[in-house]
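Colleague: just coords:
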């Protein structure tokens, strides 16, 4: 794993290694979307990972999809994220807040205004989601008007500004995993006949407008973008033109000189090689379900600069130290991934704490 410990950069940030914390929904915000009291401790515990990409954070009321996810569009939200940013920085890490508009991946029971979800087209994803009333079918969304699309771009811009005001080092635009931007990409989720639907150029238009607005507001070196080529999450089918859409999109984002692209890799290695070739800046690659011993494979192959880590980072606040020492890891407790209190959130032990417990028990 030698290459894992080489220094690198993201935008203007200097990182001492090639690991990062992947964005993970934890559903522990207050009802108004303000990050909960334990969130600052949770993120600061993991600061040794260097670059921390936050859980998906809605840029507006309409952007919320799941219960008790955080927002970044009110003064209270900014105050909550400021506490997190301050603690992360004090612990030596950097924080990028992921801006996630859920689009149709939502339910009226989960949002503050209880309105119908919005999307490029009035097409339900055909899946269920957890709500305050249990697991329910996601309803048919309302199609965004052209004016509302412009307003949503503005919501992303304002959220990016709020993130920087809160002390974050940057933002990651969530263009993946079945959420709003990805819904514009999908051939089966975008039936629009205006300039936001139909051709590859039109289906990519919204994502590029969001990226341009964010870059203009906070700077390219503070802006990342997440994609998930070929992943059928949230009922999305990119169709035969899916790979071609990314072949068009990546150079457009490269023209904006974004700090990084974050690929949730679905297994198309040929496309990943093309993205690597077309992308001049830092590339993050997260292969779902990869064994820990393969974490450096893409870096060794020159296909990635940074390897984001999800559940292993969740369960091991000192993951960097454990990997360097080849120490045993805590196992993630999936029952505590979403919602709840400190259990499965801030109570995973570090090696030091585990050693103290062994000593106190005479082991």
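Modeller: Now that the structure is in, tell me what you want to look at. Computed from a prediction, not measured in an experiment: that's the story for all the values here.

Colleague: rest of the way, CA atoms for contacts and neighbours
Modeller: OK.

Colleague: could you tell me how many residues sit around residue 14?
Modeller: Using other C-alpha atoms under 10 Å, residue 14 has 13 neighbouring residues.

Colleague: so where do the helices sit in the chain?
Modeller: Counting by DSSP state H, the chain has these helices, from start to end: 39-45, 75-90, 146-165, 180-185, 200-218, 242-255, 269-278, 297-300, 311-315, 319-325, 351-360.

Colleague: make TSV from those helices and add distance to residue 102 and mean neighbour count to it.
Modeller: Rendered in TSV, the data for the helices of the chain read as follows (distance: least, C-alpha to C-alpha, whole Å; neighbours: other C-alpha atoms under 10 Å):
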stretch	distance to residue 102	mean neighbour count
helix 39-45	21	22
helix 75-90	18	20
helix 146-165	12	20
helix 180-185	5	30
helix 200-218	14	21
helix 242-255	20	17
helix 269-278	25	15
helix 297-300	29	16
helix 311-315	21	21
helix 319-325	30	16
helix 351-360	37	12
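
Colleague: try this one side by side with the last:
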């Protein structure tokens, strides 16, 4: 195999979407990742993963790697109805159904660990305020709550309260325990959700973090929470089983911050020293979304030597291009996996892609979840 030197990157002439790849301690059959997508199908009460979820993930296990839907590490970490947890024995047993089903058909799966921070509501906080780095309300931000009548509604996020230093250590301990629970449930590894306006992202950005202690102010302080919890999780399950999702150019949930890119690069250098398996870049996927500059991708590769996963508005041609340029190692697909459980086969054979029913994305039963068929031969 011929390798071409491109700046600080090494590019393989056969670095295609359907080639196998090493990711941490895993050998993956292809470079297609199923991106984490909230589907809100857990069993109630208790936010427990179930057999229907196991069927859903197993249907999509031809991806080189599945990253599960975001999963709260504690009751405090929840912000939406029916999202699954990983903090009690029933949830761990429910997730075991999922991992067993995925592994039975040869798939690999990571659990995405999640704490929403201020993007929550008192209904999930025993009537109290959500927690955050600072007591700053996210303007124009809502969460989905299903009422006693069974109807889901979008509700404004209230003003959060600032975490104490001792409480920050408690949250880090919850991430560590969540990772241990994930391994006990059979997951091949975990991904920390560090983007999209949730708690880790809130610590990284000056618009949501205005603390004056060791977790706020300078870049070294704003990245401290992420690096401490990553170190705790790596110590618990091994750095080669850990990935981090980051979203430097996504600004919804009132997160526009001119200082976020230097913070992300500083954090990436620290994550490289830990030796984690990958960074997963969440790119915006709407039509007029900002594009990640190639310069940022080069800057990131200069400070982080692990694998890079990219996600957002990729089709097979754009995915092949970014792999061939050496700007990513794997490409994640989200919405195309909803209605195309056999997406890798469809992409490989250039088969038409089915469209999904947007009305069935969140909550409900099998309709719009496990009833999408594979493509005919």
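Modeller: In hand now; what should we look at? This structure is a prediction, so every number in the text was calculated from the model and none was measured.

Colleague: re earlier: and of the helices of structure 1, who's closest to residue 137 of structure 1?
Modeller: helix 180-185 (17.7 Å; C-alpha to C-alpha).

Colleague: list the contacts of that closest one.
Modeller: The contact list for helix 180-185 of structure 1, computed with C-alpha atoms under 8 Å, 6 or more residues apart in numbering, reads 101-105, 119-120, 174-176, 189-190, 196-197, 200, 203-204, 206-207, 227, 236, 238, 242, 245.

Colleague: nearest spatial neighbour of the counterpart of residue 301 of structure 1 in structure 2, skipping sequence neighbours?
Modeller: Residue pairing (TM-score structural alignment): residue 301 of structure 1 is matched to residue 325 of structure 2. Nearest residue to residue 325 of structure 2, sequence neighbours excluded (C-alpha to C-alpha, 6 or more residues apart in numbering): residue 11, at 6.5 Å.

Colleague: identify the residue of structure 1 aligned to residue 270 of structure 2.
Modeller: With TM-score structural alignment as the criterion, residue 270 of structure 2 lines up with residue 252 in structure 1.

Colleague: shouldn't that match be in contact with residue 205?
Modeller: No. Using C-alpha atoms under 8 Å, residue 252 of structure 1 is not in contact with residue 205; the gap is 10.1 Å.

Colleague: OK, contacts around residue 158 of structure 1?
Modeller: Per C-alpha under 8 Å, 6+ apart, neighbours of residue 158 of structure 1: 59, 73.

Colleague: please apply the same query to the one 10 residues further on.
Modeller: Contact analysis of residue 168 of structure 1 by C-alpha under 8 Å, 6+ apart lists 81-82, 85, 94-97.

Colleague: one more time with 6 Å
Modeller: 85, 95-96 (C-alpha atoms under 6 Å, 6 or more residues apart in numbering).

Colleague: possible to save these as TSV with distance to residue 344 of structure 1?
Modeller: Listed next are those as TSV, based on distance: C-alpha to C-alpha, whole Å:
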residue	distance to residue 344 of structure 1
85	21
95	21
96	22
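
Colleague: ok, those vs residue 315 of structure 1, which is closest?
Modeller: Using C-alpha to C-alpha, residue 95 comes nearest to residue 315 of structure 1 of the contacts of residue 168 of structure 1, at 18.8 Å.

Colleague: thought the closest one was touching residue 52?
Modeller: Yes. In this structure, residue 95 of structure 1 is within contact of residue 52 by C-alpha atoms under 6 Å, at 4.9 Å.

Colleague: tell me, how many residues neighbour the match of residue 301 of structure 1?
Modeller: Residue 325 of structure 2 has 16 nearby residues by other C-alpha under 10 Å.

Colleague: ditto for residue 335 of structure 1
Modeller: For residue 335 of structure 1, using other C-alpha under 10 Å, the count is 10.

Colleague: check the alignment and tell me where it lands in structure 2.
Modeller: Checking TM-score structural alignment: residue 335 of structure 1 goes with residue 359.

Colleague: report the separation between its match and residue 152 of structure 2.
Modeller: Distance from residue 359 of structure 2 to residue 152 of structure 2, counting by C-alpha to C-alpha, to the nearest Å: 12 Å.

Colleague: ok, residue 61 of structure 2 next?
Modeller: 30 Å.

Colleague: rewinding a little: once you drop chain neighbours, what's closest to the match of residue 270 of structure 2?
Modeller: residue 208 (7.4 Å).

Colleague: in structure 1, what range does stretch 217-224 of structure 2 match?
Modeller: Under TM-score structural alignment, the match for stretch 217-224 of structure 2 is residues 198-205.

Colleague: check the offset of the matching stretch from the chain's centre.
Modeller: Computed by C-alpha atoms, centre = their mean, to the nearest Å, the chain-centroid distance of stretch 198-205 of structure 1 equals 23 Å.

Colleague: same check, this time on stretch 136-145 of structure 2
Modeller: That offset, for stretch 136-145 of structure 2, works out to 20 Å (C-alpha atoms, centre = their mean).

Colleague: hmm, who's touching that stretch?
Modeller: Counting by C-alpha under 6 Å, 6+ apart, 80-81, 152-157, 159, 253-254 sit against stretch 136-145 of structure 2.

Colleague: for those residues, which two are the farthest from each other?
Modeller: 152 and 254 (22.8 Å).

Colleague: the spatially most central residue of structure 2 and residue 239 of structure 2: what is the separation?
Modeller: In structure 2, the C-alpha nearest the mean C-alpha coordinate belongs to residue 193, at 4.6 Å (C-alpha atoms, centre = their mean). Separation of residue 193 of structure 2 from residue 239 of structure 2 (C-alpha to C-alpha): 16 Å.
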